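Novice: Sequence and computational prediction follow.
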Amino acid sequence: MNVMANKGNSAAQVAIATVKRAPGSKPSWILVAKTAEEIRRSGKWSPDYSSPTEWLEAVAEASGYTVNTIRRFIASLNFLEGRDEKTRKLVFDPLSGGGSLTMASIELIKRMHDISPAEANRVLDEYVKDELTVREIRDRYDALINYAQPKAMMIVGNPPYSSTERLPTPDAGKLGLRRAHQDKKVLTEIIRSRIADLSEADGMKVFSDRYEFDFVSPDAVAVAQREFSISFVDGFEMKKLGEKTPPGFFKKAIAEIVFSATFFRRYWLFLEGTEADARALTSALNVLEATSVGVALVDLEHKQIRIHREPSALPQPDRHALAKSAILAQGIPA
């Protein structure tokens, strides 16, 4: 799909009209995702809308879906666009029937890809060719989870990793505290530079060491403020992996991450470690279905991150209101 402006109508206006004219009670999720993402990436939401978020709100109103649902659509679309050329043609060619792919199935296959890319690619290929039902995809997903779970528990229970170290380390000496403070400063700079991608929202304010919470201690938070209230809060945590780990420490860290994530709309884990570390954590989070947690490898020296897993849904259970209330009680700097 290529949204073009015509006869005085902007590209954004044409896109909204396309969504509204789509057949059926609601337009297909692929149409909505492609329309919303093309305008968002190109920046053609301006001047009709003040921000990408306002643009998504307009698409939501035109399509009948919620903004959060449309973000899930876009995440699934981006996953499909990352497949090989043959698969992309089957998915996006109008004559192939790819438009009949259900969102629930693609999300399942996307989760499978985090655990076993080879199996996910096989399932996607069979599904696009109409050789699998949604129920059969769920069965394949459950089988993969059952296969991966013992391995994930081995990783969590007795991994070849270091002790995970939060920022700052409470028992560090003066040199350690100084380094921890510098690491947190760099981490905050990275979050601020990438906040539009990490939170998929505009106007976010990022804070570290500004707020205290009763049950969790994120290294940083990003706050979306709307007038005199708070729309949502995202949390960020960094863990540094060394060479050795006390027994059970990694297992404890996973439990802490999953618990902490329930207090925030999205919860990002920044990991200073290896690709293997990131894959292991991603696998464990998939087994636990911690869909609100994102994982990224961080390079503090070069101020870069590499995203391994993106949040795809709201936390369950959802304790987000407690974080918003805590921030409101402590005040938001102008």
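Specialist: Received, thanks.
Novice: Could you use CA atoms for every contact and neighbour count after this?
Specialist: Noted.
Novice: I'd assumed R279 was in contact with V295.
Specialist: No. Shown here, V295 and R279 do not form a contact pair, counting by C-alpha atoms under 8 Å, at 9.2 Å.
Novice: Looking at these two, which has the bigger crowd around it?
Specialist: More neighbours surround V295 than the other of V295 and R279, with 24 against 16 (other C-alpha atoms under 10 Å).
Novice: what's the helix or strand for that one?
Specialist: Following DSSP states H and E, the helix or strand that holds V295 is strand 293-299.
Novice: try it against this one:
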Amino acid sequence: MSLADLEADRATWRRIAEFALPGAAIGVAFLTPVAYWSRLPEPLASHWGVSGAPDASAPRLVDLLVIGFVTVTIALGPILAARAPMPRSMARLLVGTAWAGSATFATLRVLTVRANLDVPSWQQASEVTGLTMLAVLGIATVAAVFGVLLAGDRPDHQRSTYSVDAATVKPGEAVVWVSGTSSRLGALVASVLVLVAGLGAWLLPGQGRIIFVAAILMAALAMTVMGQCRVTVGPRGMTVRLGWLGWPRLSVPIAQVTDVRVEDIDPMSYGGWGVRSVPGATGVIIRAGEGIRVERTTGRALVVAVDDAAVGAGVLLAHVAVARKEA
């Protein structure tokens, strides 16, 4: 077997190992409460205060679904890292975050079940102290380090960008370019979440119904807000407004712009859709395809998926050139 074959085998085993802890955490999140279902109170203690005593409860089914859903979501990091070419730093961030989150929620799941085991009511659940939570933080930190190290040999793919020519803008001209984009996926997911909220309101009992419906409706609202954006480029720089109300808003003043390029955006390389914070950049990722990438003096780029990105980038480059001449 050649050295190249050995390296390939090693990389394959490391990719498999990246799924070990996230997969185990999903199993713990769902199977642990099910295994002790009859020995848990209804509802069970779901939150503990600073004193260490339980101060809130949730129906067993709601607790199972919420913790399980969050664990599955966080555990997707290795899948996202394998889904699309991306910088190695981004892949390490995704895998490290997945390992840290998986360790956290698996440990919290075990602690929650143990604290509620064989008690007649949730108020009598065992204490969860600050020292215990520090231990959870320590476990998560160690897990994050292992995840980052495992992903350290991933390929270092640079994001695909290309330059454009500056538009023609004369000094004193206030040329403004406005464009936007929207995602059908965001609207579809928001609609499905509203249906899920209605189903939960019908099937779940009292307090559990309120918690579940509120959480799902907040997620639907977030999907609606993050499902569309509007970009304005002018003499002052670039502004990105999200959602129907144009909020939240992100801006890059013209004085901070160092370079403007068009990027071929793959949402997976940013960890998904929405407003994403990744090493070296903040992304407004509404859809896949072309977008404007603005490099800033701060060293952190702003990337936004938008229609007619090349035109907008050209206008911004023109205003940057004019601003430099006037400075």
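Specialist: Structure's in. What do you need? Values in this document were obtained by computation on a predicted structure and should not be read as measured data.
Novice: Overlay the chains and give the TM-score.
Specialist: The TM-score (TM-score structural alignment, normalised by the length of structure 2) is 0.30; 155 aligned residues with a C-alpha RMSD of 6.2 Å.
Novice: Does G27 of structure 2 belong to a helix, a strand or coil?
Specialist: Assigned with DSSP: H, G, I helix; E, B strand; the rest coil, G27 of structure 2 falls in the helix class.
Novice: And it, how close does it get to L93 of structure 2?
Specialist: Shown here: G27 of structure 2 relative to L93 of structure 2, a distance of 23 Å by C-alpha to C-alpha, to the nearest Å.
Novice: Also R261 of structure 2?
Specialist: In this view, R261 of structure 2 and L93 of structure 2 are 25 Å apart by C-alpha to C-alpha.
Novice: Then G198 of structure 2?
Specialist: Taking C-alpha to C-alpha as the criterion, G198 of structure 2 is separated from L93 of structure 2 by 36 Å.
Novice: Neighbour count: those two, which is higher?
Specialist: Each of G198 of structure 2 and L93 has its neighbours counted (other C-alpha under 10 Å); L93 has more, 21 against 16.
Novice: Hmm, V148 and that one touching each other?
Specialist: Yes. Using C-alpha under 8 Å, L93 of structure 2 is in contact with V148, at 6.8 Å.
Novice: Go through structure 2 and flag its longest helix.
Specialist: As assigned by DSSP state H, the longest helix anywhere in structure 2 is helix 88-116.
Novice: Just want the angle from the helix or strand following that helix to helix 88-116.
Specialist: Toward the C-terminal end, the helix or strand that comes next after helix 88-116 of structure 2 (DSSP H and E) is helix 130-150. Between the axes of helix 130-150 of structure 2 and helix 88-116, defined by axes from the mean of the first three to the mean of the last three C-alpha atoms, to 10 degrees, the angle is 150 degrees.
Novice: Please point out which parts of helix 130-150 of structure 2 sit buried.
Specialist: Residues of helix 130-150 of structure 2 classed as buried by neighbour count (16 or more other C-alpha atoms under 10 Å): 133, 136-137, 140-141, 143-148, 150.
Novice: Report the contact partners of L193 of structure 2.
Specialist: Taking C-alpha atoms under 8 Å, 6 or more residues apart in numbering, we find L193 of structure 2 in contact with 216-217, 219-220.
Novice: In helices, which of those residues fall?
Specialist: Secondary structure of those is defined by DSSP H; positions in helices are 216-217, 219-220.
Novice: Now the element after the one helix or strand F79 of structure 1 maps to, going C-ward?
Specialist: Counting by DSSP H and E, the element that carries F79 of structure 1 is helix 67-81. Counting by DSSP H and E, the next helix or strand C-terminal to helix 67-81 of structure 1 is helix 85-92.
Novice: mind checking which helix or strand T282 of structure 2 is in?
Specialist: Under the criterion of DSSP H and E, T282 of structure 2 resides in strand 281-285.
Novice: Ignore what I typed, I meant R178 of structure 1.
Specialist: Element membership of R178 of structure 1 [criterion: DSSP H and E] is helix 174-199.
Novice: And for A36 of structure 1?
Specialist: helix 29-42.
Novice: tell me which strands and helices that helix is in contact with?
Specialist: Contact analysis of helix 29-42 of structure 1 by 3 or more C-alpha pairs under 8 Å, 6 or more residues apart in numbering; DSSP states H and E lists helix 11-21, helix 52-63, helix 67-81 as its packing neighbours.
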